[in-house]
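**Student:** I need the structure of the sequence given here:
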Amino acid sequence: MVALSVLDLVPVREGGSVAEALQATTALAQAAETHGYKRFWVAEHHAMEGIAGGATSVVLSHIGSATSSIRIGSGGIMLPNHTPFQIAEQFGTLDALFPGRIDLGLGRAPGAGPELQRALRKDLHRAAEMFPQDVVELMALMEGEDDLAIQATPGRGAKPEFWMLGSSLFGAQLAARLGLPYAFAAHFAPDHLDTALELYRRDFQASEHCEKPRVMVAMNVFAAETEAEARLLASSQQQSFVRLRTGSPGKLPPPVPDYLDSLPASARAMLEHLGQAAAIGTPSQVAEHINAFAKRTGADEIIVAGATYEPQDRIRSLKLTRGAMSA
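**Tutor:** Below you'll find the predicted structure:
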């Protein structure tokens, strides 16, 4: 059976608060651990009213204290927003607190307008150009190479599991060159999936981090007792995605019955395109879709995304999904 993990954005729902979102994410991580998921990742986003995972390392520290065995990590840290030294310190601290449990997934996309660039005091587009060098510097800081001008404490000697994230060919090429595991964000950008995985496997160079290609692929998963209920649960995230793509992002809205039927053709086509990396339905339907997707991609691991308005609905979805896949 393909390994299963969980990706969470710490969604803030309409009528809810950041504190409630963090509580829900913690409960979700505990449920993922209980039901045998391999790892629990939090993604870094900034200045988005509906996402509360911006201080990713702080969130991970809390999740680590609330769990005991599941791997925890970033899916991912957008390195252009930071310096390699800062991330070495942060994830070195996490590795010391939770040894053998920390993943450090790295992404390049700056994803920021001029306001955020000013707030972060960074030229994010220039920083994105430095991404390959910054990844190498970050790994060197954690390896504690003697010729470095400065040593990171904490950080030196830390051994998080590095992952390269991507939704295009760039990340695949860099992961192959550096010999890192590769995670593809098909749940929101499936266009280059097959080409990126082929390129990564073809050009992979073994390293001390990874002896052979390792692939994780993200997909949206909503499992419920009935297909109609699962489609209703999925409508909250679908609304959020349409709002984001049309320039009006916000908090996670309540589900809407027959949401797809209410959309114009262009929006419906966009969501249907994303559906190639989605499993929505009963437990058996979800398991069938996940297995088919794993077979198509040859993935070693599937990481499941998919926010629900009611946190308990996502916990139940994780339980049903894991049960169906085990069966």
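**Student:** okay, CA-based contacts and neighbour counts for the rest of this
**Tutor:** OK.
**Student:** Where do the strands of the stretch 201-327 of the chain begin and end?
**Tutor:** Assigned strands in the stretch 201-327 of the chain, in chain order: 215-223, 278-281, 301-305 (criterion: DSSP state E, counting those that start in this stretch).
**Student:** and the second one, what other elements does it pack with?
**Tutor:** With contacts defined as 3 or more CA pairs under 8 Å, 6 or more residues apart in numbering; DSSP states H and E, the packing partners of strand 278-281 are strand 215-223, helix 227-245, helix 283-297.
**Student:** Second chain to compare with the first, below:
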Amino acid sequence: MHYSLLDLAPVPEGSGVRQAIANSVALSQAAEAAGYTRHWLAEHHNMPGIASSATSILIGHIAAATTRIRVGSGGVMLPNHAPLVIAEQFGTLAEIHGDRIDLGLGRAPGTDMETARALRRHMSQQDTFPQDVLELLAYLGPVEDGQRVRAFPGMNTRVPVWILGSSLYGAQLAAHLGLPYAFASHFAPEMLEEAGHVYRTSFQPSEFLEKPHFMVAMNVFAAETDREAEFIRTSSILGFAKLRQGQPGPLPAPVERLEDHLPPDWIAAAQSRLVVSATGSEATVTAKLGELIERYAPDEVIVNAQIWDHAARVRSVEIAARALRSHGALAAA
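**Tutor:** A predicted model of the protein is given here:
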């Protein structure tokens, strides 16, 4: 089992995009030192609290500031883009940074429908995601006889492609194509167990992967004490509730009492989306991660940490690494 890091490049309340990007660079450097295998960034649009909308640019920036850790997308929302453009972008990244680039692909828009229309210009009712994935894989592989459209850069870079999802659809597609699969259980936990079963039992070996590789996203809020960890976690709950209320904004500062800021039903709704989580001191987080690992048996854990204070976020990521290694997770060489 390996361990990796998911990063939405959060813009903390009271700060700005420039600082958020600097924080992500520093976080990646800390994650590299702590043995994380990957640092993935997620594509979102029209969200003032997320600085990773130009995902490939930020990936290149972070890869240039690190030396070993793999940097990639978790994910690029492929319906927003022409497959050829993504092949060229990630092919360019691979030519610059070598075999350190990952390409995780999602099917959702990563935004509201009005913004999706602004991104895509012409919305289609037809789901072409499987065909687009195949087209992208072809651009990143060797040139076939008679292939007239090629990705320069891109061809023969063989950038590893992952399928991301929060339902059985992605699990089935990843299994059919013989690709690694990452489940977004950090915010959509309902079908995690079933998706893992479907993926593993229907997996077809391919030129890309001999056996299934199932990544599970887990929220980790770790601190010196349980109380401090619960405090830093409130930012994530407040941010999630505001997003669901149609009021996206910077990542809120933590609060002592959630009930002073949100009605009980909103607190419960937000917490229900964050059940695949470990919150507490190092001992508490270690025990909870052990329960999650035993239940879902992931091949890889990807840690999500939406924490307002940058120093607290770095500490949480470092504690999570130690906790995961205590359960046999392997630090990257």
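**Student:** Mean neighbour count and distance to L94 of structure 1 added to the strands of the stretch 201-327 of structure 1, as CSV?
**Tutor:** What follows is the strands of the stretch 201-327 of structure 1, written out as CSV (neighbours: other CA atoms under 10 Å; distance: least, CA to CA, whole Å):
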stretch, mean neighbour count, distance to L94 of structure 1
strand 215-223, 26, 22
strand 278-281, 26, 32
strand 301-305, 24, 21
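**Student:** nearest to G92 of structure 1, of the helices and strands packed on strand 278-281 of structure 1?
**Tutor:** Relative to G92 of structure 1, the nearest member of those by CA to CA is strand 215-223, separated by 23.6 Å.
**Student:** So which elements touch the closest one?
**Tutor:** Contacts defined by 3+ CA pairs under 8 Å, 6+ apart place strand 215-223 of structure 1 against strand 182-184, helix 227-245, strand 278-281, helix 283-297, strand 301-305, helix 311-326.
**Student:** Please convert the ones you listed to a markdown table, extending it with distance to Q173 of structure 1.
**Tutor:** What follows is these, written out as a markdown table (distance: least, CA to CA, whole Å):
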| stretch | distance to Q173 of structure 1 |
| --- | --- |
| strand 182-184 | 10 |
| helix 227-245 | 27 |
| strand 278-281 | 25 |
| helix 283-297 | 17 |
| strand 301-305 | 20 |
| helix 311-326 | 32 |
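**Student:** thinking again about what came up before, between the helices and strands packed on strand 278-281 of structure 1, which one is nearest to G50 of structure 1?
**Tutor:** G50 of structure 1 sits nearest to helix 227-245 of all those, at 8.9 Å, using CA to CA.
**Student:** Specify, as a residue range, where the closest one falls in structure 2.
**Tutor:** Across structure 2, the stretch matching helix 227-245 of structure 1 (TM-score structural alignment) is residues 226-244.
**Student:** from the middle of its chain, how far away would that stretch be?
**Tutor:** Mean-position distance between stretch 226-244 of structure 2 and its chain equals 19 Å (CA atoms, centre = their mean, to the nearest Å).
**Student:** can you check stretch 115-133 of structure 1 too?
**Tutor:** On the basis of CA atoms, centre = their mean, stretch 115-133 of structure 1 sits 21 Å off its chain's mean C-alpha point.
**Student:** ok, now stretch 141-152 of structure 2?
**Tutor:** The answer for stretch 141-152 of structure 2 is 30 Å, by CA atoms, centre = their mean.
**Student:** again, but for stretch 148-165 of structure 2
**Tutor:** 19 Å.
**Student:** Show me the contact partners of it.
**Tutor:** Residues outside stretch 148-165 of structure 2 that contact it (CA atoms under 8 Å, 6 or more residues apart in numbering) are 74-75, 84, 87-92, 94-95, 99, 101-107, 137, 139-143, 170-171, 173-174, 179-184, 208.
**Student:** Quick one: end-to-end length of it, please.
**Tutor:** Separation of the first and last residues of stretch 148-165 of structure 2 by CA to CA, to the nearest Å is 32 Å.
**Student:** what range in structure 1 matches that stretch?
**Tutor:** Going by TM-score structural alignment, stretch 148-165 of structure 2 sits over residues 149-166 in structure 1.
**Student:** mind listing what's buried in stretch 247-264 of structure 2?
**Tutor:** For stretch 247-264 of structure 2, burial by neighbour count (16 or more other CA atoms under 10 Å) applies to 248-255, 258.
**Student:** for stretch 304-323 of structure 2, that is, sorry about that
**Tutor:** Using 16+ other CA under 10 Å as the test for burial, stretch 304-323 of structure 2 gives 304-310, 312-323.
**Student:** And the nearest residue to L140 of structure 2 once chain neighbours are set aside, how close does it get to A320 of structure 2?
**Tutor:** Nearest non-adjacent residue to L140 of structure 2, counting by CA to CA, 6 or more residues apart in numbering: M155, 4.6 Å away. Using CA to CA, M155 of structure 2 is found at 37 Å from A320 of structure 2.
**Student:** What is the end-to-end distance of stretch 221-230 of structure 1?
**Tutor:** 9 Å.
**Student:** Show me the strands in the stretch 51-200 of structure 2, by range?
**Tutor:** Along the stretch 51-200 of structure 2, counting by DSSP E, counting those that start in this stretch, strands occupy 70-77, 101-106, 161-165, 181-183.
**Student:** Tell me which of those is the most buried.
**Tutor:** With neighbours taken as mean count of other CA atoms under 10 Å, these reach their highest mean count in strand 181-183, at a mean of 29.
**Student:** Can you pull out the residues in contact with it?
**Tutor:** Residues outside strand 181-183 of structure 2 that contact it (CA under 8 Å, 6+ apart): 162-166, 170-171, 174-175, 192, 195, 199, 212-217.
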